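> Here you go, sequence then predicted model.
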Amino acid sequence: MGARASQSPHRAATAMRPSRTPTPRRRRAGVYEGYGRLRGRTSQYIAAPRVPRSRARRRGCRWVACYDRHMESGRSVFMVGFMGAGKSTIGRLLARRLGLCFLETDAMITAREGKPIPEMFAERGEAYFRQCEAEVLDELADKRDHVVATGGGFPCRPGAMERLRALGTVVWLAVDFDAAYERAARGGGRPMLVGRSREAAAALLAVREGYYRRAHLAIDTTHLSSDQVVARLLRRLRERARSGAGRPPARVAAEAGPPHPEA
C-alpha cells in the first residue's frame, strides 16, 4: 500500500506531461505512403518532398524506378497548353516527384533579357519575343532530365512541336476556356491578353489547340486539383514507360492528335 502511494506523485506528474511530438524520423517513416495524410491531402505522391532519384530508388519508390526506363536516354518532359492551364504549377510538382530539374521557358527569357515579359512586348513587340523563344528551344536541345513548362505560344510555330517531341515527352494540359481565361486574367502579367477581347482570346485558343493536339499525352485540368493532375500524369508516364513509348516518337500529323484529354 505504501509503495503504491509513493508512486502516485510520479504517475500524476507523468500524466501532466505534454505528449511528445513525433521525431523527424517518425515523420519521415511515412513520407511516401503517409505524408499526404499528415498534410491533409489524399495523394501519396503530391505531398512528398523532393527526393533525389537515387535515394528514392533505394527506398523502393515504384514511380521513380518505373519512370527511369523512360528516362534512360536523358529525355525530358515538356508541358504545353494555353495560359492559365497550370503548366508551371504542375511542372514544378512533377519535377519534385521525379527528382528532376525544373525550367520555365518564360523565366529563361526573362533572365536572358533582364526585364519582364510584358516590358519586352511593349518595347520590342511579339515578333522579338518569339525569336527569343526559338533561341531557348535551341538551348533545351542540350539539356537532359528536365521538366519544362513552356509558354502558351512556345510550341505554336512551324517545327517547334516536332522538336519538342524529339527531345522528350510532350504533355498537353488542356483546360476549359472560361476557367483558363479567369485564371490568366486574375494572375495578370499576360501580354497576350492586353487589348484582346474575351472572344479574341477564345479564337487564339482555338488556333493554338491545333498545335497542342500533337502532344504525346493530354490531361484535362479544368476540374482537377494540382494533386490530382500530377497523380494522373505520373500514372500516364508509367504506362508510357511500360509500353516502351519512351523511344523517339514518329512524326504525328496535326489533324490526328492524341486521344481526348483525360478528364
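The structure has been received and is ready for your questions. Residues are numbered from 1 along each chain as shown.

> Only C-alpha atoms from now on, for both contacts and neighbour counts.
Will do.

> So which residues of the stretch 51-200 of the chain form helices?
Using DSSP state H, counting those that start in this stretch, the helices of the stretch 51-200 of the chain run over 53-58, 62-70, 87-98, 105-113, 117-124, 126-140, 160-167, 177-187, 198-212.

> Just send the ones you listed back as a markdown table, with mean neighbour count too.
Shown next, in a markdown table, are these (neighbours: other C-alpha atoms under 10 Å):
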| stretch | mean neighbour count |
| --- | --- |
| helix 53-58 | 14 |
| helix 62-70 | 18 |
| helix 87-98 | 22 |
| helix 105-113 | 15 |
| helix 117-124 | 14 |
| helix 126-140 | 15 |
| helix 160-167 | 20 |
| helix 177-187 | 15 |
| helix 198-212 | 16 |
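
> which one of those helices lies closest to residue 154?
Comparison of those against residue 154 by C-alpha to C-alpha identifies helix 126-140 as nearest, at 6.4 Å.

> now that closest one against helix 160-167, angle please.
Helix 126-140 and helix 160-167 are oriented at 10 degrees to each other (axes from the mean of the first three to the mean of the last three C-alpha atoms, to 10 degrees).

> how much space between the spatially most central residue of the chain and residue 165?
By C-alpha atoms, centre = their mean, the chain has its centre lying nearest to residue 91, at 1.8 Å. Relative to residue 165, residue 91 is positioned 17 Å away (C-alpha to C-alpha, to the nearest Å).

> Below is an additional structure, to be compared with the one above:
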Amino acid sequence: MSQDTAFDRGNLFLVGPMGAGKTTIGRQLAEVLGKSFKDSDHEIVRRTGARIPLIFEIEGEEGFRRREQDVIDALSAEKNLVLATGGGAVLKPENRAHLSGRGTVFYLFGSIDQLLRRTRRDRNRPLLQTDNPRAKLEALMAERDPLYREVADAVIYTDERSVRSVVKEIVARYRHMEKERQAK
C-alpha cells in the first residue's frame, strides 16, 4: 500500500511495550484530533467475552496472537482511527505490514523502570506474572524494540512526561507529516 493511501485513511497507530501509555495517550489523542479510538486488547475482550489472562490460559500466547492478528487486520482497515495496540502486536509480520501500510505509526518508548512502575499491580498482564518482572520486561524489550522501531514513523519518549505533553508532541509531529505529504 502506498504511503498516500496510509495518510488518506487518517489513522494513527500506537505501538510500544505494556505500560508505555498507549491506551491513555490514545484516548486523548483521538479526542484532540476528532478521531475515533480503539484499543486492540479491549476489542479482543469485547469480541470473546473473556479477559486476556483467561485467553492466555486456555489458548496460550499463540492463540491470543491469532486473535490479535484478526483484530488488527480489521481495525487498521478503518478510517480516522487512533488505535492502541497490545505490546506484542508487532511480533507478527502481518500486523507490522497492516500498521505501517494503513496509517502513521508512533512508537511510545518507556524505560524499564517506568514500565515496571506502571504495570506492577496490574494482574491483566499475563506475561508479567513471574517471579522477576524486570527480567521479563528486559527480555521482551530486547526482542520487540527493534520491531517497534522498524514499523514506527516516529519514536516518542514518554519517561517522566505528562500525557498532555506526549499528546501535544504526537499531534505536532503528525500534522507536520501530513503537510510534508501534501507538499509532494
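Received, thanks. Computed from a prediction, not measured in an experiment: that's the story for all the values here.

> After superposition, what is the TM-score?
The TM-score (TM-score structural alignment, normalised by the length of the second structure) is 0.90; 179 aligned residues with a C-alpha RMSD of 2.1 Å.

> Throw the helices of the stretch 51-200 of the first structure into JSON lines and include distance to residue 239 of the first structure, thanks.
Listed next are these as JSON lines, based on distance: least, C-alpha to C-alpha, whole Å:
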{"stretch": "helix 53-58", "distance to residue 239 of the first structure": "18"}
{"stretch": "helix 62-70", "distance to residue 239 of the first structure": "9"}
{"stretch": "helix 87-98", "distance to residue 239 of the first structure": "15"}
{"stretch": "helix 105-113", "distance to residue 239 of the first structure": "27"}
{"stretch": "helix 117-124", "distance to residue 239 of the first structure": "37"}
{"stretch": "helix 126-140", "distance to residue 239 of the first structure": "25"}
{"stretch": "helix 160-167", "distance to residue 239 of the first structure": "18"}
{"stretch": "helix 177-187", "distance to residue 239 of the first structure": "28"}
{"stretch": "helix 198-212", "distance to residue 239 of the first structure": "21"}
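
> Relative to residue 37 of the first structure, which of these is closest?
Counting by C-alpha to C-alpha, residue 37 of the first structure lies closest to helix 87-98 out of the helices of the stretch 51-200 of the first structure; the figure is 16.6 Å.

> By how much does that closest one deviate from the second structure on average?
Superposed on the second structure, helix 87-98 of the first structure shows a mean distance to its aligned partners of 0.3 Å (mean C-alpha distance after the TM-score superposition for the first structure).

> That helix maps to which residues in the second structure?
Aligned using TM-score structural alignment, helix 87-98 of the first structure spans residues 22-33 in the second structure.

> What sits closest to whatever residue of the first structure lines up with residue 117 of the second structure if chain neighbours are left out?
Under the alignment (TM-score structural alignment), residue 117 of the second structure pairs with residue 182 in the first structure. Of all residues not flanking residue 182 of the first structure in the chain, residue 84 sits nearest, at 7.9 Å (C-alpha to C-alpha, 6 or more residues apart in numbering).

> Now do the contacts for the one you found.
179-184 (C-alpha atoms under 8 Å, 6 or more residues apart in numbering).

> which of those residues lies closest to residue 238 of the first structure?
Nearest to residue 238 of the first structure among the contacts of residue 84 of the first structure: residue 180, at 27.6 Å, using C-alpha to C-alpha.

> Residue 176 of the first structure versus the nearest residue to the closest one once chain neighbours are set aside, what's the distance?
Closest residue to residue 180 of the first structure apart from its sequence neighbours, by C-alpha to C-alpha, 6+ apart: residue 84 at 4.5 Å. Relative to residue 176 of the first structure, residue 84 of the first structure is positioned 10 Å away (C-alpha to C-alpha).
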